[in-house]
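> sequence? don't have it. structure:
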């Protein structure tokens, strides 16, 4: 593929050394998706945890009313403690793939450096489980975490909700649900290049028909899996696509970041601006020359290091560290 002229030079050099195989999402079948999920699950099962004193435990907790239970992956600091802050995390994967294990290293790092209790939710995936299953699973896990804060050593007044990509969109939606349902209380929201808008009508959504990771075709595939024929119509609630929310007031402070060279760029910028206009204290970062997930694919690039440092700095400020 031809690289965008604005691509960061360090990212470009890494991609030239190890070219990525292009994939046509528009031609993907749901059987191929199931096969890809199986491969990812096998890879994660075979990967050892990073060497750490952090305790990692899986708990099965009640799901949404009348629905299956939800698995939470809980990361505890090595030393016993009480009233710790918590990071409730929602993994990415375009609404169609992924699991908490994919973020083990990141979560363990946050627990080690910030002293938080990490909780990562294994929500049901589309198209097998379309909206509202994913966001309701995320909310059910959050509600259980808040209800059981004392057992987990968590201060219920210091819970951060965060997520990346599809998980960032689900984090924004879960925070909206918490506001509208009267709880749990959320201190801060960390929205990492969140997937927010099913309408796919922004300039960046239309521009990146050929992108390093997650192009327009992939985005259409993910939203169709979640919403089916409702995608892009007037019959989509904000808990499915937070960009649809008309009232963003009363939400917790937010951090939003996104790469310059990705589909989500404009919807993230617009959401951050609307948060500010609604009176929500918001920090926004547009990472120049970066593509979707580039800080994970090329972690040593200067822009990747800066991106991760900005997120952690925002968490530290929110927690008063």
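In hand now; what should we look at? Note that the coordinates shown come from a computational prediction; the quantities given were computed from them, not determined experimentally.
> from here on, contacts and neighbour counts on C-alpha atoms
Fine.
> what's the burial count for residue 14?
Using other C-alpha atoms under 10 Å, residue 14 has 13 neighbouring residues.
> To clarify, my last question referred to residue 40.
When neighbours are counted by other C-alpha under 10 Å, residue 40 comes out with 16.
> Who are the contact partners of the closest residue to it other than its chain neighbours?
Nearest residue to residue 40, sequence neighbours excluded (C-alpha to C-alpha, 6 or more residues apart in numbering): residue 98, at 7.6 Å. By C-alpha atoms under 8 Å, 6 or more residues apart in numbering, the residues touching residue 98 are 37, 40, 91-92.
> Look up how far residue 242 lies from residue 98.
Remark: distance between residue 98 and residue 242 (C-alpha to C-alpha, to the nearest Å) = 21 Å.
> One more to weigh against that first structure:
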């Protein structure tokens, strides 16, 4: 089904100019290098807005070293919100530097500290490598909360797409390991369910643009190291498979009506609600995967504002 007529008119110019992805190993390597170099060239511009962007390397005898970027206002502060940010990219690409347009704005708006984790990517690293990287970053962030200027009771998760799926997995893992307590999870069009790849009756209006069913199969197969939809896939890999969603933190989810992840995100939100989790969900008409990066479209502006407005409730109350 051609769904171009369903796209918000203000989103169409950016969509028309977008390039399709070539998902091969050589193409991935080149894409990663190109995007990362462009992002590194722009880091100073974010520092000029009043942000500190600092690298840290988390080392552990039992775990490969994990690089994180700590993004915070240059003005010293204490007892700030702490956000562990997990970037998107289909599990295949992305980095903390490439997400500064989100994390920088968030740090300045909420006077908060963001730890953005440079987790290992697929297919070079399969599950659970990236999730363990994120867990190591969360533990480090919690242990160093005072040094980072973070209130230890106000640490939450934020992610987009595959990063939002990892955030949902991390919330489950932290709960089950009795690890750091989380104040919230903020999930933009999360990639939650490998079984979307094998649907017999897929939604006819989702997945035509930006992140297609073909891309989704590649991404899940790269992460899992096996065919998506197979038996025995861990719920920590695909959180939609989790049977127990109780005792998870308050959750915000956002997704567009043309996004491939629409159905799995709505189903997850409903299951969270039934498990007693406080949930706010936003669904934007005529919006495809990744639409929120459009600088001009009003639907993208609304999406960015709704996401940020929800986070404001978690700022610590001054004594």
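That came through fine. Note that the coordinates shown come from a computational prediction; the quantities given were computed from them, not determined experimentally.
> for the contacts of residue 98 of structure 1, which one is nearest residue 216 of structure 1?
Distance to residue 216 of structure 1 across the contacts of residue 98 of structure 1 (C-alpha to C-alpha) is lowest for residue 92, with 16.5 Å.
> And that closest one, what's its match in structure 2?
Under the alignment by TM-score structural alignment, residue 92 of structure 1 pairs with residue 88 in structure 2.
> Just the helices from structure 1, written as ranges.
In structure 1, the helices defined using DSSP state H lie at 9-17, 30-46, 104-114, 133-147, 149-152, 166-180, 203-207, 216-227, 265-277, 294-297, 302-319.
> which bit of structure 2 covers the longest strand seen in structure 1?
Using DSSP state E to define each element, structure 1 has its longest strand at strand 154-164. Here strand 154-164 of structure 1 aligns to structure 2 at residues 150-160, judged by TM-score structural alignment.
> what's the average per-residue distance for the matching stretch once overlaid on structure 1?
With mean C-alpha distance after the TM-score superposition for structure 1, stretch 150-160 of structure 2 departs from structure 1 by a mean of 0.6 Å once superposed.
> what residues does that stretch touch?
78-88, 112-113, 142, 145-146, 164-167, 181-190, 314-316.
> pretty sure residue 250 of structure 1 contacts residue 178?
No: with contacts counted by C-alpha atoms under 8 Å, residue 250 of structure 1 stays clear of residue 178, the gap being 10.7 Å.
> The two - which one has more neighbours?
Using other C-alpha under 10 Å, the more surrounded residue of residue 250 of structure 1 and residue 178 is residue 178, with 18 against 13.
> For the aligned partner of that one in structure 2, give me its contacts.
Under the alignment (TM-score structural alignment), residue 178 of structure 1 pairs with residue 174 in structure 2. Residue 174 of structure 2 makes contacts with 135, 180-181, as judged by C-alpha under 8 Å, 6+ apart.
> Any of these buried? List them.
Buried members of the contacts of residue 174 of structure 2, scored by 16 or more other C-alpha atoms under 10 Å, are 135, 180-181.
> what number of residues lie near the aligned partner of residue 229 of structure 1 in structure 2?
When structure 2 is aligned by TM-score structural alignment, residue 229 of structure 1 is paired with residue 226. By other C-alpha under 10 Å, the residues close to residue 226 of structure 2 number 12.
> and residue 226 of structure 2, how far is that from residue 218 of structure 2?
Per C-alpha to C-alpha, residue 226 of structure 2 is found 10 Å from residue 218 of structure 2.
> repeat for residue 37 of structure 2
For residue 37 of structure 2, the distance to residue 218 of structure 2 - C-alpha to C-alpha - is 24 Å.
> do residue 263 of structure 2 as well
Residue 263 of structure 2 is 19 Å from residue 218 of structure 2, by C-alpha to C-alpha.
> And for residue 168 of structure 2?
On the measure of C-alpha to C-alpha, residue 168 of structure 2 and residue 218 of structure 2 end up 20 Å apart.
> of these two, who's got more company?
residue 168 (28 against 20).
> got the contact list for the more buried one?
185, 187, 192, 239.
> Show only the entries of those residues found in strands.
Using DSSP E, the contacts of residue 168 of structure 2 in strands are 185, 187.
> Which of the contacts of residue 168 of structure 2 sits closest to residue 299 of structure 2?
Looking across the contacts of residue 168 of structure 2 and measuring by C-alpha to C-alpha, the closest to residue 299 of structure 2 is residue 187, at 17.3 Å.
> That closest one corresponds to which position in structure 1?
Under TM-score structural alignment, residue 187 of structure 2 pairs with residue 191 in structure 1.
> Quick one: the contacts of residue 168 of structure 2 as JSON lines, columns for neighbour count and distance to residue 201 of structure 2 too.
Supplementary listing: the contacts of residue 168 of structure 2 in JSON lines, determined by neighbours: other C-alpha atoms under 10 Å; distance: C-alpha to C-alpha, whole Å:
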{"residue": "185", "neighbour count": "27", "distance to residue 201 of structure 2": "30"}
{"residue": "187", "neighbour count": "28", "distance to residue 201 of structure 2": "26"}
{"residue": "192", "neighbour count": "27", "distance to residue 201 of structure 2": "18"}
{"residue": "239", "neighbour count": "26", "distance to residue 201 of structure 2": "21"}
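> Tell me how many other residues crowd residue 270 of structure 2.
By other C-alpha under 10 Å, neighbour count at residue 270 of structure 2 equals 14.
> Revised request: answer the last question for residue 220 of structure 1.
The burial count for residue 220 of structure 1: 20, using other C-alpha under 10 Å.
> which ones are touching it?
So residue 220 of structure 1 contacts 198, 200 (C-alpha under 8 Å, 6+ apart).
> try the one 5 residues further on
If you count contacts by C-alpha under 8 Å, 6+ apart, residue 225 of structure 1 has them with 95-96, 126-127, 130.
> cool, residue 165 of structure 2 as well?
159, 187, 190-192, 238-239.
> can you rerun that using 7 Å?
190-192 (C-alpha atoms under 7 Å, 6 or more residues apart in numbering).
> In structure 1, what sits opposite residue 27 of structure 2 in the alignment?
Match for residue 27 of structure 2 (TM-score structural alignment): residue 32.
> With residue 40 of structure 2 instead?
Using TM-score structural alignment, residue 40 of structure 2 pairs with residue 45 in structure 1.
> cool, and residue 273 of structure 2?
Using TM-score structural alignment, residue 273 of structure 2 pairs with residue 276 in structure 1.
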